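In: Sequence and computational prediction follow.
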Amino acid sequence: MPAASSHLPETRRSRLIAIGLICGAMLFFALLDASAKWLSAHMDPLQTVFVRYAGSMVLVLVLLNPWSRPGVLRTKRPVLQGVRSLLLLGSTVLNFIAIKYLQLAETVSIMFAGPLLVALVAGPLLGEWPGPRRMAAIAVGFLGVLVITRPGFGGMHPAAILSVFGCICYSFYVLATRQLAAHDPPETTMVYSGVAGTLVMLPVIPFVWSMPQTPLAWAILLGTGLLGGFGHWLLILAHRLAPATVLAPFIYSQIVWMIVLGWFVFGQFPDGWTFAGATIVISSGLYLLYRERVRKLPETAARID
C-alpha cells in the first residue's frame, strides 16, 4: 500500500504533463491550419503542403536520424508504412484546399467525425465491432456532420466535401497507425510520414510553385514545417506519459484554438449551425470514449486484483 500510494502522485504528475503536451500539440495544429489558410490567398495550397512536409522532414531527421537513433529507418511493415503515409498526405492536401474556402472551425468540426468513422470501420477491419450504444453514438455523430455541412441547403461552400473526404483519409490513417504500433516504434512511423509526403509532392512543385513576395509570407510558409513537426513530436511525448484514453478528450481543445484564430486572424466567427453540429459531433466522440473506458474497466480491475 505505501508503495502504491507513493506511485500515485508520480502517475498524476505524468498525466498532467501529458495533458499539457496534447493541448500544446492541438495549438500547433491549429496554428498550422491558420497558416495554411492565410497562405492560400498568396500561393497554391499544394505548395504549402510540400513545404509543410519538407520542413517537418528536416526537423524530424535532425531529432531522429540513423546516427542518433540507430535502426529508426528499419520497419517491419514497409507497405503499411507507405499506405499510412499516403493517407496522411491525402488528408493534408484535402484539408489545405478546403480550408481556403471554409472557416477554420468548420473544417475542424468535420474532422472531429474521424473517431466516429474509426469506430465504425474498426469492426470489419480489426474485428473491434461496436455495440448498439456505440452504433447509436456514431449515427448521432454523423447527424452532427450533416448539421454542419447542410448538404442541399446551400449553407456551406462545396469545399466541405473535400473536408469530408479528408476526414475519411484521416480515419483510415488512424487505423493504419494502430496496426503499425504493434510492429514499429512511433519514431520510425513519424520519419516515414515526413519522407514519403515530401517525395510524393516533389514532382508537383515545379507546376505550382510561386515565390513568396514578402518576408512575412516566407516566415509563415517555413513555419508550417516547424508547426507540423513539433505538433507530432508533442503527440509522441504525450502518449509516452499517459494512455490514449486519458488524452483523447483533450484533442477536442483544438476547436477552441480554431475559433479564436478564425476570429482574430480572419474575422470569421462560426454560425449557430456550426456550433450545434460541432457540439453533436464532439458529444458523440466523448461518449464513444466513455463506452471504451467502461468496456475496458472490468479487465483493468481484474489486473489490479
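Out: On my side now, so go ahead. Numbering: from 1, shown residues only.

In: going forward, measure contacts and count neighbours with C-alpha atoms only.
Out: Fine.

In: Contacts for stretch 8-16 next, please.
Out: Outside of stretch 8-16, the residues within contact range by Cα atoms under 8 Å, 6 or more residues apart in numbering are 241-242, 246.

In: I should have written stretch 92-102 there, sorry.
Out: So stretch 92-102 is in contact with 33, 36-37, 40-41, 45-46, 49, 107, 156-157, 159-160, 162-163, 165-166, going by Cα under 8 Å, 6+ apart.

In: If any of the residues you listed are buried, put those into a ChimeraX selection.
Out: In ChimeraX, this line selects whichever of those come out buried by 16 or more other Cα atoms under 10 Å:
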select :33,36,37,40,45,46,49,107,156,159,160,162,163,165,166
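
In: Put this next to the first one:
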Amino acid sequence: MLCLAIMFALVKLASERGVHLVESLFYRQALAMPIVFGWIMLTQGAASVRTQRIGGHISRTTLGLVGMVFNFGAYILLPLTEATTIGFTMPIVATILSAVLLKEATGIHRWSAVLIGFVGVLVVVRPDTAHFPPLGLAVALVAVVLTSFIALLLRDLGRTEGASVTVFWFTFLSIPPLGIAMIFVAQAHDPLTWGILAMIGISGGLAQLGMTGALRWAPVSVVLPMDYSTLLWATALGWLFWNEWPQPTTWIGAALIVASGLYIAWREHIRLKAARDVVVA
C-alpha cells in the first residue's frame, strides 16, 4: 500500500513536470514488466504463465487500461487524500454491480453499508461547495465504477488463473497499445523527471508483487482491510510534496466509507464461510 501511494504521488508530480498521461502509463507498465516476470521466474517458473483464457486477459487488459487512465487522472486532478478516499468506494459500487449484474443475494446488512458509504462520499465531496474541481470528482467516480467492473472480471478469472498469471498478462498485453500511443506523445525530459518516471514503474511493480504476495500468504479477510492504510500514506505524501492537509469533512467521510467497506468485506467473509460449511456438511 505504501508503494501504491508513492506511485500515485509520483504520477501527480510527473504531470506537474509536463509528462503526458500516456507516458506515465507506458513507463508504469514497461518498467514493471521485468520486476513482475523476475518474481514469477524466482517463485513459480516461466511455465506458470501459460493460460487457456487469453480472451479473458485481453478483456481485463482493455478495461484495465481505461481504468488506469481515469485512476491516474483522478490523482492528477485531486488532492491525494481525497482521490484515495473516493477510490475506497470501490467495494460499495462492486456490491451494487454484483447484485444487479450477477444477481447475487444482497441482504439488508450490505445494502445498509452501501448507503452509509454513499453518505460518506457526499460528506467528502461536499456538493454544496466548490472545494474540488468538478472534472476531478467526475474522473474519480468514473474510475471507481471502472475498477468495480475490473473486480468482477478478476473474480471470474480467479476461478482458473492465479494472481501472478493475471498480473503478468495484464502488464504484458498493455505494453503494445501503450507503445503505439507513445509514438504521438513521447518527449524528452530532464534527469529528475526520468527518475520520477522510473520510480513510477518500480513502485507500481513492487505494489503489484506486494499485493500478490499478501494474498498468497494471508487470507483475503486479513489482507483487504490493509488497503485503507493507503489513506495514511497519501495524507503524508500530500503534506510532504504539496503542503496539502485534508479538510475535516474528508476525515469524517473517510471514516464512513472505510467502515462501510470493512463491513461489506466482513459480510462477504461470513457468506463464503457459511457456503463452505454447507458444502462440507
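Out: Done, it's in. Being a predicted model, the structure only gives us computed values, none of them experimental.

In: Tell me how they score on TM after superposing.
Out: The TM-score (TM-score structural alignment, normalised by the length of structure 2) is 0.91; 278 aligned residues with a Cα RMSD of 2.2 Å.

In: that older thread, filter the contacts of stretch 92-102 of structure 1 down to the ones in helices?
Out: Within these, residues falling in helices by DSSP state H are 33, 36-37, 45-46, 49, 107, 160, 162-163, 165-166.

In: re the thing from before, ok, of the contacts of stretch 8-16 of structure 1, which one's closest to residue 133 of structure 1?
Out: residue 246 (20.8 Å; Cα to Cα).

In: give me the element that closest one is part of.
Out: Here residue 246 of structure 1, judged by DSSP states H and E, is contained in helix 244-247.

In: which helices and strands sit right next to that helix?
Out: Helices and strands touching helix 244-247 of structure 1, by 3 or more Cα pairs under 8 Å, 6 or more residues apart in numbering; DSSP states H and E, are helix 2-39.

In: Okay, buried residues for the helix it packs on please.
Out: Neighbour-count burial for helix 2-39 of structure 1 [16+ other Cα under 10 Å]: 14-39.

In: where does that helix sit relative to the chain's centre, distance-wise?
Out: Centroid displacement of helix 2-39 of structure 1 relative to its chain, using Cα atoms, centre = their mean, to the nearest Å, is 14 Å.

In: picking that back up, could I get the contacts of stretch 8-16 of structure 1 as CSV with neighbour count and distance to residue 211 of structure 1?
Out: Below are the contacts of stretch 8-16 of structure 1 laid out as CSV (neighbours: other Cα atoms under 10 Å; distance: Cα to Cα, whole Å):
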residue, neighbour count, distance to residue 211 of structure 1
241, 19, 42
242, 18, 43
246, 15, 44
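
In: With respect to residue 130 of structure 1, which of these is nearest?
Out: residue 246 (20.0 Å).

In: contacting residues around the closest one?
Out: residue 15.

In: Residue 113 of structure 2 versus the aligned residue in structure 2 for it, what's the distance?
Out: Mapped onto structure 2 by TM-score structural alignment, residue 246 of structure 1 lines up with residue 222. Taking Cα to Cα, to the nearest Å as the measure, residue 222 of structure 2 and residue 113 of structure 2 are separated by 19 Å.

In: what's the helix or strand for the nearest residue to residue 144 of structure 1 once chain neighbours are set aside?
Out: Of all residues not flanking residue 144 of structure 1 in the chain, residue 277 sits nearest, at 4.2 Å (Cα to Cα, 6 or more residues apart in numbering). Assigning secondary structure by DSSP H and E places residue 277 of structure 1 in helix 272-304.

In: Please identify the buried residues of that helix?
Out: Neighbour-count burial for helix 272-304 of structure 1 [16+ other Cα under 10 Å]: 273-275, 277-278, 280-289, 291.

In: Report the distance from that helix to the chain centre.
Out: That offset, for helix 272-304 of structure 1, works out to 18 Å (Cα atoms, centre = their mean).

In: Which strands and helices lie in contact with that helix?
Out: Using 3+ Cα pairs under 8 Å, 6+ apart: helix 272-304 of structure 1 touches helix 104-111, helix 114-126, helix 132-149.

In: tally of neighbours for the aligned residue in structure 1 for residue 121 of structure 2?
Out: In structure 1, residue 121 of structure 2 lines up with residue 145, judged by TM-score structural alignment. Residues near residue 145 of structure 1, counting by other Cα atoms under 10 Å, number 24.

In: Residue 199 of structure 2 is in what secondary structure piece?
Out: Using DSSP H and E, residue 199 of structure 2 falls in helix 191-217.

In: same for that helix, what does it pack against?
Out: By 3+ Cα pairs under 8 Å, 6+ apart, helix 191-217 of structure 2 packs against helix 2-16, helix 21-43, helix 163-185.

In: Could you rerun that using 7 Å?
Out: helix 2-16, helix 21-43 (3 or more Cα pairs under 7 Å, 6 or more residues apart in numbering; DSSP states H and E).

In: what's the angle from the shortest one to helix 21-43?
Out: The reference is to helix 2-16 of structure 2. Going by axes from the mean of the first three to the mean of the last three Cα atoms, to 10 degrees, helix 2-16 of structure 2 is angled at 150 degrees with respect to helix 21-43.
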